[in-house]
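In: Give me the fold of what follows.
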Amino acid sequence: MSIRGADRLILFRESERLALGSRSLQRGAANGALHRLRSGAYVPVEVWDALLTDDRRRLETAAMAEMHPAFVASHRSAAALSRLPSVVIDDGLVHARVSVAAGSRTEHGVRKHAVHDTGLHLTVIDGIVTTSVERTVLDLAATEPFFEAVVAMDAALRGGVTKERLLIVLDEWAPNRGRRRIERVIAFADGASGSAGESWSRVQIAEGGLPAPLLQQRFSDRQGFIGEVDFWWPRFNLIGEFDGMKKYREAEILAGRRPGRIVELEKVREDRLRRSGSRPGVDRWIWSTLRVRGALVAQLQAAGLPRSH
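Out: Presented below is the predicted three-dimensional model:
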């Protein structure tokens, strides 16, 4: 793995070697040619504009690491380095692990998280010292909203981390507070959840008092295997599908096929699902559904799921 844009970083301390003075960097930032990542670190604006949010998080973290050799990434910055998904708005901060003596605080665009065990659960990703994926998702469980923590932990489990390992790391960490909150995330997390959108959907389904679905249920008909569905409620004969629209946009998924052809294939798949077995209903939702409070629960209630009290 490598961090996009890291090879285009311009650091103030290297400006003389690059035949750039401090005033040139300031002028570049003022006239829009350079994007200022933080004091003393810049990148060409065309590089910054081409980056997605997660790439930007990683690049900001890389700039911090270049400027401060003792830097250790944690929390959201560590999650970005570990390629864990996020569904919250970027806070614009670089997150660092520091000692208790240094103290937890936010300054100069850095959120410093003080811990007693500064030397535990560390790894190196893209040349940057960072908390391990296990410790990262536990840190997020302690500090982030429940749905965001579940999104990250589901992805970690999907990538091969086990709950047993998470509990071992939690015992080694032995946080002074928040353990019950962390354990709640571990209990709910499920590596069978196929994407960030599916994880967020699961949280909304549970918090909305709807029945828990089966995940990644396989369906077949006389023609053979149809596919795996995101959510399946056998008691209510309902299939749920989160559609992140990714397959309609990304070239590597399209593999040369037009988006219209993908839509056509999805329609054929859905028709086969509706005709299979007990002829289940199929309900779909997208990102915008998840962003409106209560929208998914209302939609699934309308599709026939009861809401408990």
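In: alpha carbons only for contacts and neighbour counts from here, please
Out: OK.
In: Please, where are all the strands along the stretch 101-250 of the chain?
Out: Secondary structure of the stretch 101-250 of the chain (DSSP state E, counting those that start in this stretch): strands at 105-107, 110-115, 122-125, 128-131, 214-221, 224-233, 238-242.
In: Deepest in the core, which of those strands is it.
Out: Highest mean neighbour count among those (mean count of other Cα atoms under 10 Å): strand 128-131, with a mean of 24.
In: who does that strand touch, helix- and strand-wise?
Out: On a contact count with 3 or more Cα pairs under 8 Å, 6 or more residues apart in numbering; DSSP states H and E, strand 128-131 meets helix 75-81, strand 122-125.
In: Out of these, which gets nearest to residue 251?
Out: Minimum separation from residue 251 across these (Cα to Cα) falls at helix 75-81, 22.7 Å.
In: who touches that closest one?
Out: 54-55, 57-58, 61, 85, 94-96, 125-126, 130-133, 136-137, 139-140, 152 (Cα atoms under 8 Å, 6 or more residues apart in numbering).
In: Would you do the same for the sequence below? I want to compare the two.
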Amino acid sequence: MADFPLRIRTSADKPYEEAWPRELSRRAKSGELLRIRHGCYVDAQSWGQLEDEQRYRGMLKAMTSTARRPPLFGAETAGVLWGFPRSDLPPDIQVIVPVGSGRKSSNGVRRMTSPAGEVSAEAMGCGLRVTGKIQTAVDLCMIYDFPWAVAVMDRLLNTKPLPAESRKRPVTKADVEDLIALLPSGAKRRKVRRVLDFADGSAMYPGESLSRVYIAELRFPAPELQYRVMDELGLAAVVDFWWKDHALVGEFDGRGKYQKPEYMQGKTVAQVVIDEKNRENRIRATGKNVVRWEWKEATNPQLLLRELTKAGLPRINRRP
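Out: From the prediction side, this is the model:
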């Protein structure tokens, strides 16, 4: 995780200057500084230019810098730090405390014990402590609804490193099952196992995972993921979904490929669009049809139903 870009000012910056805390308070009242947590201030104008996730991470760093003991962030907060998929930012800061600690939630901080029992902790590069990535994924599967839980588990099992990782430590379904077995109730174990059974590490992006869940719920045939389309020139494309019996390719078009540097690879938006068109032409030249959908269809089963039906994909009688 990249460090928080703003300097956080606290009374500890000048511990021997009695007037320093009053100076911080005065500058906050004037609007120059903004207090983001008790005793923690940042430049007000710069804070206003940050995205919501950057502000959330700033709150975590402020909490860490003023805590007597470094907090252990868990659940949805840990999900943000690891970079797992989510529908939105958490409504509060979630920290893991020992069972029977007696520490209560307050001031936007929810103190909770881990549903998985014994807690594994890891240190992020910026000094934040967080629950291990497998435990975080299991905890999220008990919080999120099924589609978003699948998106988390798919991402955990995928071979590409999470945003917080410098290199990937591969995770298998057996690794996850070891932690599921420690959950304290049968209902929790069944809920997470259902997610794990459906999960497929071939899917990495949430739009692909959500689409896959709704494809199953809508009783369409299960697609093959990350299918390699070959033509006379070699590899034409690796596509998101492939239905062999219907010669149909499905592609989820997230906005990332037209906005994020890791997808654009130094190209302009116009170049990316042209490359995508040429790629699709090569796919169609092999005799395959192509259906594309965007985020609004990936998050709305009825819209996805419309697109796949228009593409000629039949539904099956029984639920997969």
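In: sorry, back to before: between the strands of the stretch 101-250 of the first structure, which one is closest to residue 309 of the first structure.
Out: Among the strands of the stretch 101-250 of the first structure, if distance is taken as Cα to Cα, the winner is strand 224-233, at 18.8 Å.
In: Aligned counterpart of residue 268 of the second structure in the first structure, please.
Out: Applying TM-score structural alignment, one finds that residue 268 of the second structure aligns to residue 258 in the first structure.
In: and the gap between its match and residue 249 of the first structure?
Out: Residue 258 of the first structure sits 9 Å away from residue 249 of the first structure, going by Cα to Cα, to the nearest Å.
In: do the same with residue 157 of the first structure
Out: Where residue 249 of the first structure is concerned, residue 157 of the first structure sits at a distance of 26 Å (Cα to Cα).
In: out of the two, which sits in the more crowded spot?
Out: residue 157 (20 against 11; other Cα atoms under 10 Å).
In: That one touches residue 191, doesn't it?
Out: Yes. Judged on Cα atoms under 8 Å, residue 157 of the first structure makes contact with residue 191 at a distance of 4.5 Å.
In: rewinding a little: out of the strands of the stretch 101-250 of the first structure, the one nearest residue 72 of the first structure is which?
Out: When these are ranked by proximity to residue 72 of the first structure (Cα to Cα), strand 128-131 comes first, at 5.1 Å.
In: that older thread, quick check: which of the helices and strands packed on strand 128-131 of the first structure is nearest to residue 223 of the first structure?
Out: helix 75-81 (42.0 Å).
In: Provide the aligned range in the second structure for that closest one.
Out: Counting by TM-score structural alignment, helix 75-81 of the first structure corresponds to residues 75-81.
In: superposed on the first structure, where does the matching stretch end up, distance-wise?
Out: Once fitted to the first structure, stretch 75-81 of the second structure is off its aligned match by 1.2 Å on average (mean Cα distance after the TM-score superposition for the first structure).
In: Check which residues of that stretch are buried.
Out: By neighbour count on 16 or more other Cα atoms under 10 Å, the buried set for stretch 75-81 of the second structure is 75-81.
In: Check stretch 15-28 of the first structure too.
Out: Residues of stretch 15-28 of the first structure classed as buried: 25-26, 28 (neighbour count, 16+ other Cα under 10 Å).
In: ok, residue 128 of the first structure to residue 65 of the first structure distance?
Out: When residue 128 of the first structure is compared with residue 65 of the first structure (using Cα to Cα), they lie 7 Å apart.
In: residues bridging contact with these two, i.e. touching both?
Out: residue 72.
In: list the buried ones in stretch 311-320 of the second structure?
Out: Neighbour counts over stretch 311-320 of the second structure (16+ other Cα under 10 Å) mark 311, 313, 315 as buried.
In: Revised request: answer the last question for stretch 265-272 of the first structure.
Out: Here stretch 265-272 of the first structure shows 270, 272 as buried, counting by 16+ other Cα under 10 Å.
In: Please list the residues outside it that contact it.
Out: Contacts for stretch 265-272 of the first structure (Cα under 8 Å, 6+ apart): 221, 226-227, 282.
In: circling back: could you take the buried residues of stretch 15-28 of the first structure and lay them out as TSV, with extra columns for distance to residue 201 of the first structure?
Out: TSV is the format used below for these (distance: Cα to Cα, whole Å):
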residue	distance to residue 201 of the first structure
25	45
26	45
28	43
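In: Just put the residues you listed in CSV and tack on secondary structure.
Out: Output for the buried residues of stretch 15-28 of the first structure, formatted as CSV (DSSP: H, G, I helix; E, B strand; the rest coil):
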residue, secondary structure
25, helix
26, helix
28, helix
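In: Just the closest of the residues you listed to residue 45 of the first structure, please.
Out: Distances from residue 45 of the first structure to the buried residues of stretch 15-28 of the first structure, taken by Cα to Cα, are shortest for residue 28, at 9.3 Å.
In: can you tell me which residues contact the closest one?
Out: residue 34.
In: cool, residue 267 of the second structure as well?
Out: By Cα under 8 Å, 6+ apart, residue 267 of the second structure has no neighbours at all.
In: try residue 47 of the second structure
Out: Contacts of residue 47 of the second structure by Cα under 8 Å, 6+ apart are 6, 34, 55.
In: Double-check that it belongs to a strand.
Out: No. Under three-state DSSP, residue 47 of the second structure sits outside any strand and is assigned helix.
In: any idea how far it is from residue 263 of the second structure?
Out: Taken as Cα to Cα, the span from residue 47 of the second structure to residue 263 of the second structure is 28 Å.
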